[in-house]
Structures are given as structure tokens and as C-alpha cells.
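[1] Compute the structure for the input listed below.
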Amino acid sequence: MAGFFSDLMGLRVLLSCIGFVGNVVLILSIIQIRFSRVKSFELFLLGLAAANMEEIVIINIYDVLILETSAAETGTWSCRLLKFMTVFGEINSILFTVLISIFRYQKLRDAGRRVNLPIFLDNIRSAWMMSGVCVMLSTFLSLPVFVMNLQQSKVNITSNSSGCPPDFFRCSKNYCPLLNRSYKYLFIVLCHMVPLLIVTITSCLILTVLLRQRKTVTPEVSVSGSSQLHRKTKDPRFQRSTIAILAAMCLFQVDWTVYLIFQWTFNATDFPISAEIEFFVSTSYTSISPYVYGVGNNLFTLRNFKNLLKLC
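    Model prediction:
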């Protein structure tokens, strides 16, 4: 069993390093663009990458240094602060993903009739405002962590010498404070189920628009007056970016669907490796998505890597 836990820890460190490097490179690639030229989509990607990186760093500090090290001595407020920052990063990552999916659908919807007219989120001030809304909502939904009941049940609840619980939501079968239980269900519904539903719907709508555009043909009148059909040409970079977004949305859906199944089906107190399972599920999207977005949006290119090496 000790060897199994060490293998899990090795995979955990590897996944964290991959995610950290990917998000840092994505942030630096976007920062290379002059802020006067940064568009709304790049701003949303920047917010997503920053939230991903913060979540990966803090969740490792909380889980490894606090939970796995029995010699760690951490006060209650330090424990709450670390958990707050973990939840804050997780919600921010989810909300920026929702924002990206909605933004791309709006760009695709009625594109033929709208032509080059901008949408609401194309305005950089509107993009900054919506990014601020995501941060404010994340802060508001994370604040209950500071008032959660940390009293442990005397039975089957493992904690280290610091008194920091492995999971603020975790309750024993015999003892579960009403505040903890209420916040758990509210958190799962508002921060996981609703965003998952929105991303799923917008992904289906984006896919429907793409399939409809492939079948769409428009009449074109030639100089001689004869009418001929011709397929609309689309920007290949925009199409590649949209496919990358769909791939990231698919990863998001699989990731958080598995997380919800785990939360609603299994009792975490019955599984000694439940914390590790939750870690892999909750960080797989934050670690892999920057590579999907970076490659699909031409941010992870040899030219950008050379420029980053020059900066280093």
C-alpha cells in the first residue's frame, strides 16, 4: 500500500508540473502581445491560465505540505486561507471556461448576417468587466470557507496535528454540521452542475453551427449573369481555434462529470485514497487545457518559444 501511495504521489507531482509549465507558457505567450492589441478572447485565456496556475500551486501546498506532513503546524486561519484560495482558483477556472464557451458561441451565431459587426464581449472594456464579475463571484462563493464548522467527528475523520481537515465538505455518517452539508450541496450545484450544463449546451450549439456552416451554400452571380453556387470560405485560424475550444469543452465535461459522479455516489470517508482521486479529477482540466488552447490558437509555436527563451 505504501508503494501504491508513493506511485500516486509521483503521478501527482508529474501532473502538477505539466500543468504549471503549460499555464505559465500560455500566460507568457499572451503577455508577449502588446496590451493595446490584446483581444477579448486572449484576455479570457489569460484569466483562465492564471486561475489554473493558482489552483495547482495552492492545492499542492494545502494537500502536500499541510495534509501529508504530520509535522506541519498550521493555525486554523492559515488552514482556512489556503482552502479559500484553492476554492477561489477552482471556481475562477470554471467561470472563465463558461465565459469562453459563451463568447465563442456568440461569435459564431448569426455570423453570416452580422458580417464584421462586433458583439458585446468584443469590446475590451466589456471583457474586463466580465472578467471582474468572474473574480467577484469566485470570491463571494469561496467566502463561506471562513465560517465552516471545523469540529471533527470523534470517529473515522483523519486529520493531522494541525487540525486541518482533508476536505471541508467531508462529514462522517454520524456527524455532519448543517452548514457544511448546505454549503457542499450549494457549491456543487452552483459551481459544478450549472456551469457543466451551460458548457454542454453551448458546446452542442457551437457544433450545430459548425455543421450547418459546412452545408451552407450561397448563390453567386457571375459577370455573364449566370448563377452558380459557391461555399463560404472561413478563416482557417478561427476554425482551428473553435475546434480547440470544443476539445477543451469536451475535456471539461468529462472531468467534472466524473467529479460529480464521485461526489454523489461514493462516501469519501470510506476510501483512503479519495483525496488523491479528487485531486486528479479536479486538476486534469487545469493541467491539460492550456496545451489545448495554446496549440489551437497558435500561441504554442516555435516562434513564441524562441521569444520566450530570449526573455529568459
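[2] contacts and neighbour counts: CA atoms only from here.
    Noted.
[3] Give me the neighbour count for residue 7.
    12 (other Cα atoms under 10 Å).
[4] I should have written residue 123 there, sorry.
    Other residues close to residue 123 by other Cα under 10 Å number 13.
[5] looking at it, it is touching residue 38, isn't it?
    No - in this structure, residue 123 is not within contact of residue 38 by Cα atoms under 8 Å, at 11.0 Å.
[6] quick one, longest helix in the chain?
    In the chain, assigned by DSSP state H, the helix with the most residues is helix 76-108.
[7] So which elements touch whichever helix or strand comes after that helix?
    For helix 76-108, the following helix or strand on the C-terminal side (DSSP states H and E) is helix 111-114. Helices and strands touching helix 111-114, as assessed by 3 or more Cα pairs under 8 Å, 6 or more residues apart in numbering; DSSP states H and E, are absent.
[8] buried residues in helix 111-114?
    For helix 111-114, the neighbour count (16 or more other Cα atoms under 10 Å) marks no residue as buried.
[9] following that helix, which helix or strand shows up next?
    Later in the chain than helix 111-114, the nearest helix or strand by DSSP H and E is helix 124-142.
[10] can you give me the angle the helix or strand following that next one makes with helix 124-142?
    Next helix or strand after helix 124-142 toward the C-terminus (DSSP H and E): helix 178-188. If you take axes from the mean of the first three to the mean of the last three Cα atoms, to 10 degrees, helix 178-188 sits at 150 degrees to helix 124-142.
[11] check contacts around residue 12.
    279-280 (Cα atoms under 8 Å, 6 or more residues apart in numbering).
[12] Would you mind listing the buried residues in the host helix or strand of it?
    Using DSSP H and E, residue 12 sits in helix 2-31. Within helix 2-31, the residues that qualify as buried are 8, 12, 15-16, 18-20, 22-30, counting by 16+ other Cα under 10 Å.
[13] and if you look at stretch 195-203?
    195-196, 199-200, 202-203.
[14] Run through the strands of the stretch 151-300 of the chain in chain order.
    Secondary structure of the stretch 151-300 of the chain by DSSP state E, counting those that start in this stretch: the strands cover 217-221, 227-231.
[15] residue with max distance from the center of this structure?
    Ranked by distance from the centre of the chain (Cα atoms, centre = their mean), the top residue is residue 224, with 54.4 Å.
[16] Next, the structure of the following sequence, for comparison with the previous one:
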Amino acid sequence: MDAVEWVESFARGIMCLLGIVGNNWLAFSSLPGSKSQLKTNDALFINLAVSNLITNYMVDLPDTMADFAGRWFMGLTYCRIFRFCADLSETSSIFSTLFISVFWYQKLVGSLKRGGAPIRLDNLRLVAALLGGSWMVAIVFSIPHIIFVGLEEGDEADCIDNFPSPTAHQIYEILYLSLANALPIAGIVFASIQIVVTLLQNQQRITGIGAGAVEPSPDKPQQEAPHPTVPGQEPQGSNSQAAQGSLTVYNGVQPGAVQQQPQVTPKAQVKSSPGPSGQVRAAKSVVAVASVFLVCWLTHLLLRITSSVKTSEVVVEVASYIAASYTCIIPYIFLYGVKKLNCTCRR
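    Next up, the predicted model:
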């Protein structure tokens, strides 16, 4: 291996390690104490972590080992498993990201616009059906890679697709990229845009309430002006001091303090009006993940389309690196969004 190949293999190994740590962290931190405590968000995060861990353990790790060895040394049997797991985890991860985006969009709308009303994806049976369906779709599209694979002979043996004909390979790629990539990606884009629009509308609403609460404040000096004296009573000597003292005892507090109370109350209401800040934070993390997802998977999609038209080892390798970068980045973004990116020993 030359220096460039060593750097590439080392970078792939670092991404694999980060992905293993991050996805295990996401999975274990999402595990509930009991079955009754399981929520939709936890189920979706666990499913995403499992999908990514299949990539980390069954795809990235063997691929990294093959890179350091300079050749594929694990035989045809594991080559079939390798290719099967690659598409299985990729498809499941895409659908998991789609479900998470839709869930947090519905949750955000339910919190900010409907007063925390329950949403459809709060139903765990519905979520289980959706996840089961996504795994079935992933398995169906991954089965051809158990059958149509082979080992490229030579000094640097490699695990490659071996379809009966280029036409069959192109038909498979068109169906796979359309149904298991393009459609879910379109759903993720739509849900992310809706989340951004909802957050902007909520921010404008908060700004409008804050402006309305501050407007009455210039009138307060006019309300406070009449309080120093009572008509016909002018403070003179000790009698005036007694009169002032009696007024102080009678009122209990200074008149200015009474006038300031309405000013404080609306401010407190403005701060509490946006709803649970945790849901807004999580929704923002979904938008961040969607941004990373689009950069990675749109590039990955274009490279897959290019490689299906004209086979290129460089294009396939770049697409593989992009997919690996996605699985090692997103768990940390989600952990930050749900406030689980911390140590248990910290106070």
C-alpha cells in the first residue's frame, strides 16, 4: 500500500470507530427502563442505531480490514453477506430517517399549534408496522446481492456485483434508487421544510407577542404622575411627614411597584408560550440531520446512478465513503438534539 491508500484506510477506520461508538451510544441511551416506558422516539432511534450498526460491523469494519490487507480475503460466502448487509442497512437507515423527520414534524405541530395534542405516530403499533414494512422492503432489495455477486480474481481480489447482464443490473439500480432512495429522500426534504416553516412561524408569533407586551410601557409615567399629592394637602413640616407616613402605611407598597407588576407578567407569559423547548431543540436537530443526509445521500445517489451507467471503481469507492460518513455523524447530532450527549458522571 502506498501513502495515499494508507491515509484512505486510516480515515475509513476512524469513521468506522466513530460510527460504532456513536450508534451504540444512541441505542443504549434510547433503551427504556421497562416496556411500558417505550415511546415512539426511542423506538425510532433504536431502529436507526441498529441499521447503522449493521453498516459499521458488517460492512465498514470488514471493508476497512480488506483495505489494510490490500485484497478481499474473506471468501465468497462473506462477500454475499457483505453485499446483502450493505444495501439492507442503507435502505433501513434511509427509511428510519424519514420516519424520524415525519414524527418530529407532527410532534412540533402538535406542541406549538395544538397545545400538545397526541399525534398518529404516538401509536406504537403503527410505528411497529411502518418499521416492519421498511425492513421488508430493505430485505427484498438486498436479496439480489446474495445471488448476483462474485470475487474479482487477480492480485487484488475484490467483492463485486455480478449480475447476469448489464441490462439486468441497470433495471435493478433504477428500481432500487427510485423506490428505496429517491422517494424517501423526497419525504425527508418535505418534512424538513415543514419543520423549518413551523419554527419560523412560531418565532414570528413570539416576536409579535413580545412587541405587544412592550407597547403599553410608555403610558406608565402618566399613570404614576398623580400619586405624590392629594388635592388640598400640601406637605408642611411634621404634619406633612405624618401625612406621607400614613399614605405609605395605607398603600402597603410604593405605587410605582404596583404599576410595574403588569409589565413583568406578560414577559413571563411570552417566555412560556413557545411550548416545550426540548421538542423545538429536537426538531432543530432533525433539520441538521436532514441537511447532512441530503448532502451525503444526494451525492451518493448521483454516484450510484453514474456507476450504473458506466462502472467505475473510483466512483463506487467514493460512494462507499460518503455512506460511511453519514452513519458516523448523525448519531451525535441526534444525541445532542435530545440532550443525551453527556456523561452520567456529570452533575
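[17] could you say what helices and strands the longest helix of structure 1 packs with?
    Checking 3+ Cα pairs under 8 Å, 6+ apart, helix 76-108 of structure 1 ends up next to helix 40-60, helix 124-142, helix 194-215, helix 236-265.
[18] Swap in 6 Å and give it another go.
    Under the contact criterion of 3 or more Cα pairs under 6 Å, 6 or more residues apart in numbering; DSSP states H and E, helix 76-108 of structure 1 touches helix 40-60, helix 124-142.
[19] hang on, the earlier thing: want to try a markdown table for the strands of the stretch 151-300 of structure 1, with mean neighbour count as columns?
    Formatted as a markdown table, those follow (neighbours: other Cα atoms under 10 Å):
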| stretch | mean neighbour count |
| --- | --- |
| strand 217-221 | 12 |
| strand 227-231 | 11 |
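[20] Dump these into a markdown table; add distance to residue 252 of structure 1 as well.
    Shown next, in a markdown table, are these (distance: least, Cα to Cα, whole Å):
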| stretch | distance to residue 252 of structure 1 |
| --- | --- |
| strand 217-221 | 33 |
| strand 227-231 | 33 |
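[21] Ok, which of those strands comes nearest residue 42 of structure 1?
    Across those, residue 42 of structure 1 has its closest neighbour in strand 227-231 (29.5 Å, Cα to Cα).
[22] quick check: angle from that closest one to strand 217-221?
    Angle of strand 227-231 of structure 1 versus strand 217-221, following the same axes, to 10 degrees, is 140 degrees.
[23] quick one: strand 227-231 of structure 1 to chain centroid distance?
    42 Å (Cα atoms, centre = their mean, to the nearest Å).
[24] same thing with stretch 125-144 of structure 2?
    Worked out by Cα atoms, centre = their mean, stretch 125-144 of structure 2 lies 21 Å from the chain centre.
[25] can you check stretch 2-18 of structure 1 too?
    Using Cα atoms, centre = their mean, the offset of stretch 2-18 of structure 1 from its chain centre is 21 Å.
[26] mean per-residue distance, it to structure 2?
    Aligned to structure 2 and superposed, stretch 2-18 of structure 1 gives a mean residue distance of 0.5 Å (mean Cα distance after the TM-score superposition for structure 1).
[27] same deal with stretch 79-99 of structure 1?
    With the two structures superposed, stretch 79-99 of structure 1 lies on average 1.1 Å from its match in structure 2, counting by mean Cα distance after the TM-score superposition for structure 1.
[28] who touches that stretch?
    48, 51-52, 54-55, 58-59, 138, 142, 145-146, 164, 199 (Cα atoms under 6 Å, 6 or more residues apart in numbering).
[29] aligned partner of residue 120 of structure 2 in structure 1?
    In structure 1, the residue paired with residue 120 of structure 2 according to TM-score structural alignment is residue 120.
[30] tell me, how many neighbours does the closest residue to that match other than its chain neighbours end up with?
    With Cα to Cα, 6 or more residues apart in numbering as the criterion, residue 120 of structure 1 has its nearest non-adjacent residue at 6.8 Å, and that residue is residue 126. For residue 126 of structure 1, the count of nearby residues is 13 (other Cα under 10 Å).
[31] Likewise for residue 233 of structure 1?
    8.
[32] How about the contacts made by residue 163 of structure 1?
    Not one residue lies near residue 163 of structure 1 by Cα under 6 Å, 6+ apart.
[33] Roughly how far does it sit from residue 66 of structure 1?
    10 Å (Cα to Cα, to the nearest Å).
[34] and if you look at residue 179 of structure 1?
    Computed as Cα to Cα, the residue 179 of structure 1 to residue 66 of structure 1 distance reads 24 Å.
[35] which of the two has more neighbours?
    Remark: of residue 179 of structure 1 and residue 66, residue 66 carries more neighbours, 24 against 13, as counted by other Cα under 10 Å.
[36] what's the spacing between that one and residue 269 of structure 1?
    From residue 66 of structure 1 to residue 269 of structure 1 the distance is 19 Å (Cα to Cα).
[37] Could you tell me the end-to-end distance of stretch 259-274 of structure 1?
    11 Å.
[38] cool, stretch 217-236 of structure 1 as well?
    Stretch 217-236 of structure 1 has an end-to-end distance of 18 Å (Cα to Cα).
[39] Just give me the residue closest to the centre of structure 2.
    residue 286 (2.7 Å).
[40] What lines up with it in structure 1?
    Looks like residue 286 of structure 2 aligns to residue 245 there (TM-score structural alignment).
[41] what lines up against residue 14 of structure 2 once you look at structure 1?
    So, by TM-score structural alignment, residue 14 of structure 2 is matched to residue 14.
[42] My error: substitute residue 178 of structure 2 in the last question.
    In structure 1, the residue matched to residue 178 of structure 2 (TM-score structural alignment) is residue 189.
[43] burial count for that match?
    Neighbours around residue 189 of structure 1, by other Cα under 10 Å: 14.
[44] Over to residue 135 of structure 1?
    For residue 135 of structure 1, the neighbour count with other Cα under 10 Å is 20.
[45] Neighbours of the closest residue to it other than its chain neighbours, how many?
    Nearest residue to residue 135 of structure 1, sequence neighbours excluded (Cα to Cα, 6+ apart): residue 92, at 6.3 Å. Look at residue 92 of structure 1: counted by other Cα under 10 Å, it has 28 neighbours.
[46] ok, residue 92 of structure 1 to residue 48 of structure 1 distance?
    7 Å.
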